[in-house]
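*Asks:* model the following, please.
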Amino acid sequence: MAGGVGTKTSSPIDGLLNSAPVGGYQIRVAMLCAVIAMIDGFDTQAIAFVAPVIGREWAITPDKLGLIFAAGLFGIMVGQILLGPLADRYGRRPVIIGCTALFGVLSLATAAVDDWQMLLLLRFLTGIGLGGATPNLITLTCEVAPPRSRGTMITAMFAGFPLGAALGGYISSMLIPAFGWQSVFVLGGVIPLVLLLVLFPMLPESPHFLHAKGHNPAALDRILDKILGRDRPETPPASTGEQAAPKASFAALFDNGLGSVTLLLWVAYFCSLLMIYFLMSWLPTVARQSGLALNTAIISAVFLNLGGAIGGIALGRVADSFGAFRTLAVGFAIAGISLAGIGLVGNQATLLMALAFVAGLFTIGGQTAMNAATSQIYPAHVRATGLGTALAVGRAGSIAGPWIGGLLLASDWSLSAIFTVVAMPAALTVIISILLSRRLAR
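*Replies:* Have a look, this model is predicted:
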């Protein structure tokens, strides 16, 4: 990848993976991760689908809805802070499986609540599971892929997140009128619990993790045989650097010249996720208040997330050719313009859908491409920590976005003013992307 996030071989495992084409085993692992990401996207977005209904049924004001949105996102932040380092110590596989079980059970429990305080608590706890899964899905996909193809494989895999949210919106628009808002959480709980039956036998551990730890060489050999074939080169011993520093450390995110990069990434993640989760949380409610029918309001979120799914893949491909952060600079400039435009369309459904699609293309899609770039900046022994920490810092933005949106709506700001304010972080993300492109190109 040009522009600083490259495909240079950084470990013996990278050298082996880069010696062969992408095969069926790697694609299968990426597809399993994509399915989990789809469910993660659906469960994360579920509260926005039901918000217009429970807001009316329970007489919840916008500021309280903002707190409920923020509670789930705060839980995601906690999960990313705690479970990224846990995966660097104990493995990607057990954390992914455990998180999938956690958010499945808690989603089912959410269907039984009857007051906003308990809903807030369960959204927080569900968020811990959702947040713990995200960085490890990206990390596992990164670590089974050959370095030259990582950007494309990661963005294609994580397109599952907005695709799950988009499909969830379409399904929810039919479920809620027929079976009530509770049906959304029932579906969001049953699917991940059933998926566990597939994950236990089929989801592997990361070859990078096994190589760095060195305590299960037989498992590492089995995975490499499946990826490269039995006639592959012999598995190399772990390098001195890997053996000396196998444990996750937050301090390592600032070693070897990474300090300024880490800080810039944190600000970029904050700005990006503020815009994304403002849109994901409030777009259906704003569309409903503008006079659109409930199913049309929910479909606006479908277009937002569909744009994100397509944008992640498209931007990943462009980034592999022209540089990740140069691509992101252009993308977030377009994102800011489309965000400001949403506040001007009123109840013009067609124009709203078009702008929501473009906003999703360059905000959600841009975030997916940023995840792929970030996963290749850090060495393997702190990769999940680095990505999880960036996402966790970004979650402060994802909490601020819905909360600020609720306050502004409750204060009777005009929609044009609200969306103009929320578009401002896009300008800062453009500047940071340019700085990162130049810093990583040195």
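*Asks:* hey, let's count contacts and neighbours off CA atoms from now on
*Replies:* Fine.
*Asks:* was I right about P162 contacting A309?
*Replies:* Yes. Proximity of P162 to A309 meets the contact threshold set by C-alpha atoms under 8 Å, at 5.2 Å.
*Asks:* more crowded one of these two?
*Replies:* P162 (34 against 29; other C-alpha atoms under 10 Å).
*Asks:* residue nearest the centroid of the chain?
*Replies:* Nearest to the mean C-alpha position of the chain, by C-alpha atoms, centre = their mean, lies T134 at 5.7 Å.
*Asks:* and that one, what does it touch?
*Replies:* Residues in contact with T134 (C-alpha atoms under 8 Å, 6 or more residues apart in numbering) are A37, D40, Q80, G388.
*Asks:* then I13?
*Replies:* Contacts of I13 (C-alpha under 8 Å, 6+ apart): P207, H208, H211, P236.
*Asks:* quick one: which helix or strand includes it?
*Replies:* Using DSSP states H and E, the element containing I13 is helix 12-17.
*Asks:* and that helix, what's buried?
*Replies:* P12, I13, D14, L16, L17 (16 or more other C-alpha atoms under 10 Å).
*Asks:* for the helix or strand following that helix, what is the distance to the chain centroid?
*Replies:* Following helix 12-17 in sequence order, the next helix or strand is helix 24-57 (DSSP H and E). Distance of helix 24-57 from the chain centroid (C-alpha atoms, centre = their mean, to the nearest Å) equals 10 Å.
*Asks:* and for comparison, fold this next one:
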Amino acid sequence: MSGNNYTPEERAGLLVNCDVEDEEAIFDAQERKPQNKDGTSYEDAIEATGSGRYHIMLLLICGWAVSSDAIETLSLSFILPSATCDMKLSAPMKGWLNAGMFVGMLFGGYVWGSLADKYGRRSVLIFSLIINGLAGLASSFAQTYWLFLLCRLVSGIGVGGSSPVIFTYYSEFQSKTRRGGMVSALATFWMCGNIIAAGLAWVVIVYIKINFHLSDFSYSNWRLYLALCTLPSLTSVLVFLLMPESPKYLLLTGKEQDSLLVLQKIFMANNKNSCLEDYGVNSIYLYDGDADEQKKMLAAKKCPSNFKQNVLAILRLTVELFQKPLLHNTCVLLLISFSLSFGFYSLWMWFPEIFDRIEKYGGSVCSPGKSHNTSNTSVTECLPPNNNIFFDGFLTAASNLPGNIFTIFLMDKIGRKLLLASSMVISGISVFTILLISDRISNLIVSCIFGGISVIGWNALNVLSLELFPTKIRSTGLGIQSASIRIGAISGNLIFGILVDANCSVPLVMVSCLLIFGGLMALRLPDMTGRDIL
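*Replies:* Next up is the predicted model:
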């Protein structure tokens, strides 16, 4: 069948799950009417669905997936003090563990993001979440350092794919009038994941006593903690199996009827007392630029796909990002992403270690007390972690809350660019004070200030990135940006791991300077507040 000739049963089935795989059963591109302006634009159609139950449900579902990425990424920082004795970890080895996760995210962000532009957001999201969860679970059983590092790298591949695709998927359900606030609301779930990771570490590692040994196999409370941290990603898979594909992606790939059915489903969920006829949208159209890209995508789908063609398709999408008119924005976004990631993750992944050192040895992180032996950095002294570090980690994670609330209500009023620039500059200045800290309370206060301010920059960057990349290459663009973020995180963690025992003032100064530089670069981006996205 073609066109709109659905039976009532088929139409009901599509309303439940509009991710229809058989193109010919929905449309034939040559039989559909050409793109014109007689229907309703996508932006007007999504605006007409309103805001209500469906968007709340979507926020919670996507938010849980974002939390799972945060938990999997940040959980490693909470187990390092405990795993030091079990795996005889030195500071450089810890740096490689932190960096290994981001190496996987670097690869996964690019590949999965590009595949999401070719095969759809939902299916790619599901597969990346599966890899994330299973590899994270396997790492809890790894007995050797190198196997543990490999598992965390594979888990990073999953996180690197799901993280940008979740935001792409979610943003394409939002209208321009509420996009900034809603994406900011989604970004707050990273904070929720951070709090869950810190709180779970506080409960499991401190209060649950497990120390199982059998020959060369051991299982302790920090391993149980890692296993529990995989539950959010694995449960997210089950939920996304019931969700439809992004309506904007469906429209771009020629499935206008599928896209319209998703929009109708959203309208009916948001307006329980209305009839479907009240929606008033019978056909939808794309911008001219997207319509041209749609023809290319439909032509490509008619050709058989193989590995070589998939690689070429990914490269084609990548090259387009570095051509005018996208070249300037792409380069500036990559520089900002690297700077913010280098600064944020260099400190955030090492905060528990910093807390632990100050608790054990006194002094400051760069000038520890006399009981700390810095003459041998190959093996960190095997002492059990102080329980206070997990409580401090929990408070530091919770410090993101004010910044997240601030961006939810003011992102569409103040503007993304101003928030991004000011947040990064203030964060950079605050890092200098860490060099002067010599007690736990002062370190905790500065850490909370850094967390509360820097999260504003992350939220603003998330919104700007989604708005500056066109729909046809949005996941690819976010994947490239994700790669820049991972390179920054890898560089920061390796440099911090190498220099933390030798001359830790150097990486702290680098962090501060890069954050200020990134904030100034943000002034070169356009502000997309209240504007249509392509």
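*Asks:* quantitatively, what TM-score do the chains reach?
*Replies:* The TM-score (TM-score structural alignment, normalised by the length of the first structure) is 0.91; 427 aligned residues with a C-alpha RMSD of 2.3 Å.
*Asks:* if we can go back for a sec, which neighbours do P162 and A309 of the first structure share?
*Replies:* I364.
*Asks:* so what does R122 of the second structure match up with in the first structure?
*Replies:* Aligned counterpart of R122 of the second structure in the first structure: R93 (TM-score structural alignment).
*Asks:* same deal with D356 of the second structure?
*Replies:* Counting by TM-score structural alignment, the partner of D356 of the second structure is R288.
*Asks:* in the host helix or strand of that match, which residues are buried?
*Replies:* In this structure, R288 of the first structure is located in helix 259-289 according to DSSP H and E. For helix 259-289 of the first structure, the neighbour count (16+ other C-alpha under 10 Å) marks 261-262, 264-288 as buried.
*Asks:* by how much does it deviate from the second structure on average?
*Replies:* Superposing on the second structure and averaging over aligned pairs (mean C-alpha distance after the TM-score superposition for the first structure), helix 259-289 of the first structure comes out at 0.8 Å.
*Asks:* ok, then the element right after that helix?
*Replies:* helix 294-322.
*Asks:* pull the distance from that next one to the chain's centre.
*Replies:* 13 Å.
*Asks:* just name whatever secondary elements that helix is in contact with.
*Replies:* Here helix 294-322 of the first structure touches helix 150-158, helix 160-179, helix 259-289, helix 324-342, helix 349-362, helix 364-375, going by 3 or more C-alpha pairs under 8 Å, 6 or more residues apart in numbering; DSSP states H and E.
*Asks:* what's the shortest one aligned against in the second structure?
*Replies:* Equivalent residues of helix 150-158 of the first structure are located at 179-187 in the second structure, counting by TM-score structural alignment.
*Asks:* with the first structure overlaid, how far apart is the matching stretch on average?
*Replies:* So stretch 179-187 of the second structure averages 0.9 Å relative to the first structure (mean C-alpha distance after the TM-score superposition for the first structure).
*Asks:* and the contacts of that stretch?
*Replies:* With C-alpha under 8 Å, 6+ apart, stretch 179-187 of the second structure has contacts from 59, 62-63, 66, 167, 170-171, 174, 404, 407-412, 459-460, 462-463, 529.
*Asks:* switch to 6 Å and redo it
*Replies:* For stretch 179-187 of the second structure, the external contacting residues (C-alpha atoms under 6 Å, 6 or more residues apart in numbering) are G63, I408, M411, D412, N459.
*Asks:* which positions within it qualify as buried?
*Replies:* For stretch 179-187 of the second structure, by 16+ other C-alpha under 10 Å, it's R179, G180, G181, M182, V183, S184, A185, L186, A187.
*Asks:* quick one: average offset of the helix or strand where L150 of the second structure lies versus the first structure, please.
*Replies:* Using DSSP H and E, L150 of the second structure maps to helix 145-171. Comparison of helix 145-171 of the second structure with the first structure after fitting gives an average deviation of 0.7 Å (mean C-alpha distance after the TM-score superposition for the first structure).
*Asks:* and that helix with helix 53-87, angle?
*Replies:* Here helix 145-171 of the second structure runs at an angle of 170 degrees relative to helix 53-87 (axes from the mean of the first three to the mean of the last three C-alpha atoms, to 10 degrees).
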